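J.: Okay, sequence plus prediction incoming.
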Amino acid sequence: MLKPRTLYQCLTAGLLLGFFACNNNNESKAPEEPDIEYAFETALTKEGTLANEEINEASGLVASRSNVGMFWTHNDSGDTSRIFLFDKEGKNLATYYLNELPARDWEDIALGKGPEEGVHYLYIAEMGDNNAQYDTKHIYRLKEPVWDAEGEHLVNEVEDIQFVYPDGKRDAEALMADPLTGDLWIVSKREEKNRIYRLPSPHSLDTVIVAEYYGEIPVHNSNGGDISANGTEILLKNYDKIFYWPRAENQTVAEALLSQVPQELYYEVEPQGEAIAWDPSGNGFYTLSEERSNVEAVLYYYERLDK
């Protein structure tokens, strides 16, 4: 597939062409961008610009299961302990405050199983650690709120899953919930090859859990991830690329990630894209960026064309 070029790429290509024209009598051309064989073809759609001006550092994204056509997000460091619910057009529907929990550096949000059968739970990753200062990290768990009115709401029942890494302090921004097992999977960020860890289900609230280390993947700067609702496909992104792994029947998430080289998916690079989420139908995925350089946060949808 021929990749559409970003504005930056177009400007760069134009400058290069001008340079070669002035210095090589119009005989040289700017180097062509190499073709990439993507895991599957997608059609990109701009769904909507987020209307809520208080969402300025969207660092996580997940498609709601209890509220069809709606999405959850949250800000990065520096905000209060709150999550936002919005629709595909970007309209803000409600803000939910998590009972004054710390919000030092929230980096991702996932949706999955929990203690009660048949109930959807949100998991918010308080695990950013740019300077490797904190031993204990936190994942806040709450039952997914069912939207019934616009405005602000308070969530009193939030549980704190505390954990440490077995190999030192780590900075991580990607949290994934396995819909098949209930396990939580964390991918680190800073290493040249990012590391994967598991918090096995059920998750104790009485002790600090030691995360299980499984290995390294050939991805750097992981900043968001998600597992499809049926558990068979895995997405992970960094600032420049989106990576994809299929997951075979009876494979663990670690086996899927470590047994194969990740495939790439087309990605229109965002100002600071840190959030990705599967469409619950499996027919595509969404991305969302922090606001940078006066560029507003936009929800993008990548519809897969092989379905």
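T.: Arrived safely.
J.: alpha carbons only for contacts and neighbour counts from here, please
T.: Fine.
J.: show me where the stretch 201-307 of the chain has strands.
T.: Applying DSSP state E, counting those that start in this stretch to the stretch 201-307 of the chain gives strands spanning 209-210, 212-216, 224-227, 233-237, 242-246, 263-265, 273-278, 284-289, 298-304.
J.: In space, what's closest to the most centrally placed residue in the chain - neighbours in sequence excluded?
T.: With distances taken as Cα atoms, centre = their mean, the residue of the chain nearest its centroid is residue 224 (2.8 Å). Nearest non-adjacent residue to residue 224, counting by Cα to Cα, 6 or more residues apart in numbering: residue 174, 4.2 Å away.
J.: where's the one you found relative to residue 155, distance?
T.: Separation of residue 174 from residue 155 (Cα to Cα, to the nearest Å): 24 Å.
J.: Please identify which of these two sits among more neighbours.
T.: Neighbours per residue (other Cα atoms under 10 Å) separate residue 174 from residue 155, with residue 174 holding more: 32 against 14.
J.: Helix or strand: which one has the residue nearest to residue 224?
T.: Secondary structure from DSSP states H and E places residue 174 in strand 172-177.
J.: Could you name the helices and strands sitting against that strand?
T.: If you count contacts as 3 or more Cα pairs under 8 Å, 6 or more residues apart in numbering; DSSP states H and E, strand 172-177 packs onto strand 106-112, strand 184-188, strand 224-227.
J.: Alongside the first one, take a look at this:
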Amino acid sequence: MRLRLIISSLAALAATMGAGWEEEPRTIPASSWKTAFTWADPAIVESSGLYASAVHPGVVWTVNDGEGPVRLYAVGPDGKTRGVVTLPQATGVDPEAMGGAVAEDGTSWVYVGDLGANPTPRPDGILVHRFAEPGELGNQEVPSTTYRLVYPDGPHDAETLLVDPNTSHLYVVTKSEKGGDLYSAPLSLSAGRANPLTHVARLPYVISDGLLTAKGAMILRGYGKMWVWDRIGGQVTWTVEIPRQRQGEGVALTADGGALLISTEDALTPVYRLDLPEELRAEPPWLGAHVPVWAWGAGGGAAVVLLLAGLVVVRRRSAA
């Protein structure tokens, strides 16, 4: 009887201690990354954002950091540029991030976050440009819609735009030497007026890019490490060491949700790939909706076309 009481007491104590205990994050070493390809286009000099196409086989989109025309480079798994999209209705101040999602009507939307504070802060707010992926790749102009987002507490520098793949809800993460802050945009955006951002959480890390997965995980990268939260407002469950990069600022999830890609500034630099553990893999919702999604083959980025049964849902848009 006494032994049973002791065991029972120890079990109760363990349960009490465990109620407030958080499991230590698991770590993925930098050696797990492999080179997917190297940018072959010398015009890609400051890759600050990445997004894997939901329409084109093995293609990733990237944008240069800097003022002037907003140009998006569509790059194949061999590192060669397949096409350049210019947004004639947008003028870049400091583009820093990319993301995307497929809408219920099948349109594959790509978002470009003009969020940076270089050369000066932006009291009038930051800009997000949205365009539909064109059905054919090449050098072309594509119409876009611009949304202005305004912080509740004055201007900030930022390099991270998060797009929820399930809802297209946008979030912005600011950047400073002391860390950053996560802000939420309205679920429904207006192109005709400023859209107020709402503060969500303080983050103790310097963040240069990030993304949300279909499972709700938030993945944010810095210059030497990546952190994975189980959800917005949740806890860090994984840390990922990053290969040495001069100024790494881009991260994207592959189109099948099974791997990460990272880029850095400087021309002719490698893009690295990390195959995710099963717990972190997250197929986007349009994959389950019988959308043809283009996945990256292992060992350097050979494109593998996954032809899913059913009707084609993603509607390829022709350039205007």
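T.: That came in fine, so what should we check first? Worth saying up front: this structure is predicted, and the values here are computed from it rather than measured.
J.: circling back to that earlier point, just give me the match in the second structure for the residue nearest to residue 224 of the first structure.
T.: Correspondence of residue 174 of the first structure to the second structure, assessed by TM-score structural alignment: residue 160.
J.: That match and residue 259 of the second structure, how far apart?
T.: On the measure of Cα to Cα, residue 160 of the second structure and residue 259 of the second structure end up 19 Å apart.
J.: same check, this time on residue 79 of the second structure
T.: Where residue 259 of the second structure is concerned, residue 79 of the second structure sits at a distance of 17 Å (Cα to Cα).
J.: and if you look at residue 188 of the second structure?
T.: 30 Å.
J.: Compare neighbour counts for these two and give me the winner.
T.: residue 259 (20 against 9).
J.: Can you give me every residue that contacts the aligned partner of that one in the first structure?
T.: When the first structure is aligned by TM-score structural alignment, residue 259 of the second structure is paired with residue 284. Counting by Cα atoms under 8 Å, 6 or more residues apart in numbering, residue 284 of the first structure touches 42, 278, 301-304.
J.: Over in the second structure, see which of those residues survive.
T.: Using both residues aligned by TM-score structural alignment, their matches' Cα atoms under 8 Å, the second structure keeps these contacts from those: 278, 301-304.
J.: Among those residues, the buried ones, what's the PyMOL command?
T.: Burial among those is assessed by 16 or more other Cα atoms under 10 Å; the matching PyMOL selection reads:
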select buried, resi 278+301+302+303
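J.: since we're on the residue mapped onto residue 100 of the second structure from the first structure, how many residues are nearby?
T.: In the first structure, residue 100 of the second structure lines up with residue 111, judged by TM-score structural alignment. Residues lying near residue 111 of the first structure (other Cα under 10 Å) number 31.
J.: Name the single longest helix found in the first structure.
T.: helix 7-23 (DSSP state H).
J.: okay, and that one goes to which residues in the second structure?
T.: Per the alignment by TM-score structural alignment, helix 7-23 of the first structure matches no residues in the second structure.
J.: related to what we said a few turns ago, return the distance of the match of residue 100 of the second structure relative to residue 185 of the first structure.
T.: On the measure of Cα to Cα, residue 111 of the first structure and residue 185 of the first structure end up 12 Å apart.
J.: Need the overlap of contacts for the two.
T.: Joint contacts of residue 111 of the first structure and residue 185 (Cα under 8 Å, 6+ apart) are residue 177.
J.: Next, the contact list for the closest residue in space to the match of residue 100 of the second structure that isn't next to it in sequence, please.
T.: Distances taken as Cα to Cα, 6+ apart put residue 122 closest to residue 111 of the first structure, at 4.6 Å, once the chain neighbours are dropped. Applying Cα under 8 Å, 6+ apart to residue 122 of the first structure gives the contacts 109-112, 140-144.
J.: Select from those the one having the most neighbours.
T.: Highest count within the contacts of residue 122 of the first structure by other Cα under 10 Å belongs to residue 109, 33 neighbours.
J.: separation between that one and residue 92 of the first structure?
T.: 18 Å.
J.: Export the contacts of residue 122 of the first structure to a markdown table and append columns for distance to residue 59 of the first structure.
T.: Formatted as a markdown table, the contacts of residue 122 of the first structure follow (distance: Cα to Cα, whole Å):
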| residue | distance to residue 59 of the first structure |
| --- | --- |
| 109 | 8 |
| 110 | 12 |
| 111 | 15 |
| 112 | 18 |
| 140 | 15 |
| 141 | 17 |
| 142 | 18 |
| 143 | 20 |
| 144 | 18 |
